[in-house]
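>>> Got a predicted structure plus its sequence, pasted below:
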Amino acid sequence: MKRLFLEFVMSLGFSIIGFWFVFYSWYYFLKQGIELYFFGDKTSGLSGILLGIPLGGILGILLAQKLVYKTKGWNVFGTAMALILSIIGCLFGIYMMDEVGSYVIFLIPLLVAMMCLIGYHFKVLFR
């Protein structure tokens, strides 16, 4: 249980770091935000949500596996499932932002971290 909690916390932390890294690197440094007005913001915010949060979440789980628990092999199936489920979680988060309001943006990293954890341990959960 401590292992799952540590992976969840690292996934959540790195998903937030991934969002801010993608958002600031694309929007402020490279100035590649397309003038597509979506939810009252430009697409740089969406690129941070759709790219930074899933990759950061998966990176957090992989760092917990490799650096803290020192596992030998790579869980390729789990990593692919975590990527697919985290992108689905991001799309669901964007849908929630559209239907409920933009204040649910704080729930998207929690949702994606949980989806990454479920995807990474998919084989264990459904044995």
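Sure thing, it's come through.

>>> alpha carbons only for contacts and neighbour counts from here, please
Will do.

>>> element containing residue 11, please.
helix 2-24 (DSSP states H and E).

>>> tell me what whichever helix or strand comes after that helix is packed against?
Following helix 2-24 in sequence order, the next helix or strand is helix 43-47 (DSSP H and E). Helix 43-47 sits against helix 2-24, with contacts defined as 3 or more C-alpha pairs under 8 Å, 6 or more residues apart in numbering; DSSP states H and E.

>>> Can you name every helix or strand that the helix it packs on contacts?
Under the contact definition 3+ C-alpha pairs under 8 Å, 6+ apart, helix 2-24 sits against helix 43-47, helix 53-63, helix 108-120.

>>> ok, and for it, which residues are buried?
Within helix 2-24, the residues that qualify as buried are 6-24, counting by 16 or more other C-alpha atoms under 10 Å.

>>> relative to helix 108-120, how tilted is it?
Relative orientation of helix 2-24 and helix 108-120, computed by axes from the mean of the first three to the mean of the last three C-alpha atoms, to 10 degrees: 130 degrees.

>>> between helix 2-24 and helix 53-63, what angle do the directions make?
Here helix 2-24 runs at an angle of 140 degrees relative to helix 53-63 (the same axes, to 10 degrees).

>>> Please compare the first structure with the one that follows:
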Amino acid sequence: MSKVETGYQKEGNRHIWFAKSELGGVHIWAIEQDKDWRDRWGERFLGGIEIHSPKPLYGDCQASHDDCWLLNAPCWHDGSSLQFSEQIEPVMRHCDDIREMDDYIIGTCIERYRYQFDHDEQPQPEFL
């Protein structure tokens, strides 16, 4: 198992949690929405679960980013706002302070990281 670095950062109103190593990375982001959004969609947060790979994820294609902010190198990127909406937002919406969720969200990043990167053969990600 490779050494995984985890962390949190905030950019404006966007909260970002991540797990990464030389094998790749996963980040989860969330932005708290206003009352109109909550009333319309029933969700307090908009967000995503994002995969960053130093190798192509789906066959031979160009890198998504020449200089990925998470890997500091070229990366192939894929993500899912639907999985965030179905799996993470329902837990987050009831917290008083979003930072109360750090352990849960970092744990989810690590779980996704291990599934995607920390094994001998990399299957196509089923969770994206």
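Nice, I can see it. From a predicted model like this one, the values you see are computed outputs, not experimental measurements.

>>> Drop the TM-score for these two in here.
In this superposition the chains share a TM-score of 0.41, using TM-score structural alignment, normalised by the length of the first structure; 92 aligned residues with a C-alpha RMSD of 4.7 Å.

>>> Could you report the distance from residue 27 of the second structure to residue 82 of the second structure?
Residue 27 of the second structure is 15 Å from residue 82 of the second structure, where distance means C-alpha to C-alpha, to the nearest Å.

>>> Between these two, which has more neighbouring residues?
A direct count of neighbours by other C-alpha atoms under 10 Å for residue 27 of the second structure and residue 82 places residue 27 higher, at 26 against 15.

>>> Hmm, that one is touching residue 49, no?
Yes. With contacts counted by C-alpha atoms under 8 Å, residue 27 of the second structure reaches residue 49, the gap being 6.0 Å.

>>> so where do the helices sit in the second structure?
Ranges of helices within the second structure are 35-41, 81-83, 89-92, 102-117, based on DSSP state H.

>>> out of the ones you listed, nearest to residue 18 of the second structure?
Of all these, helix 102-117 sits nearest to residue 18 of the second structure, with 6.0 Å by C-alpha to C-alpha.

>>> re the thing from before, I'd like the helices of the second structure written out as CSV, with distance to residue 9 of the second structure added.
What follows is the helices of the second structure, written out as CSV (distance: least, C-alpha to C-alpha, whole Å):
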stretch, distance to residue 9 of the second structure
helix 35-41, 24
helix 81-83, 19
helix 89-92, 17
helix 102-117, 11
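
>>> Quick one, which of those gets closest to residue 17 of the second structure.
Nearest to residue 17 of the second structure, of all the helices of the second structure, is helix 102-117, at 6.2 Å by C-alpha to C-alpha.

>>> If you count neighbours, what's buried in the closest one?
Residues of helix 102-117 of the second structure classed as buried by neighbour count (16+ other C-alpha under 10 Å): 105, 106, 107, 108, 109, 110, 112, 113, 114, 116, 117.

>>> hang on, residue 93 of the first structure packs against residue 108?
Yes. Here residue 93 of the first structure reaches residue 108: they are 5.4 Å apart, a contact under C-alpha under 8 Å.

>>> mind listing what the nearest residue to residue 77 of the first structure once chain neighbours are set aside touches?
Take residue 77 of the first structure and drop its neighbours on the chain: the residue closest to it by C-alpha to C-alpha, 6 or more residues apart in numbering is residue 120, 7.7 Å away. For residue 120 of the first structure, the contacting residues are 75, 77, 78, 79, 80, 81, 82, by C-alpha atoms under 8 Å, 6 or more residues apart in numbering.

>>> hmm, back to that, now the helices and strands packed on helix 2-24 of the first structure in CSV, with distance to residue 2 of the first structure?
As requested, those are exported to CSV (distance: least, C-alpha to C-alpha, whole Å):
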stretch, distance to residue 2 of the first structure
helix 43-47, 32
helix 53-63, 13
helix 108-120, 13
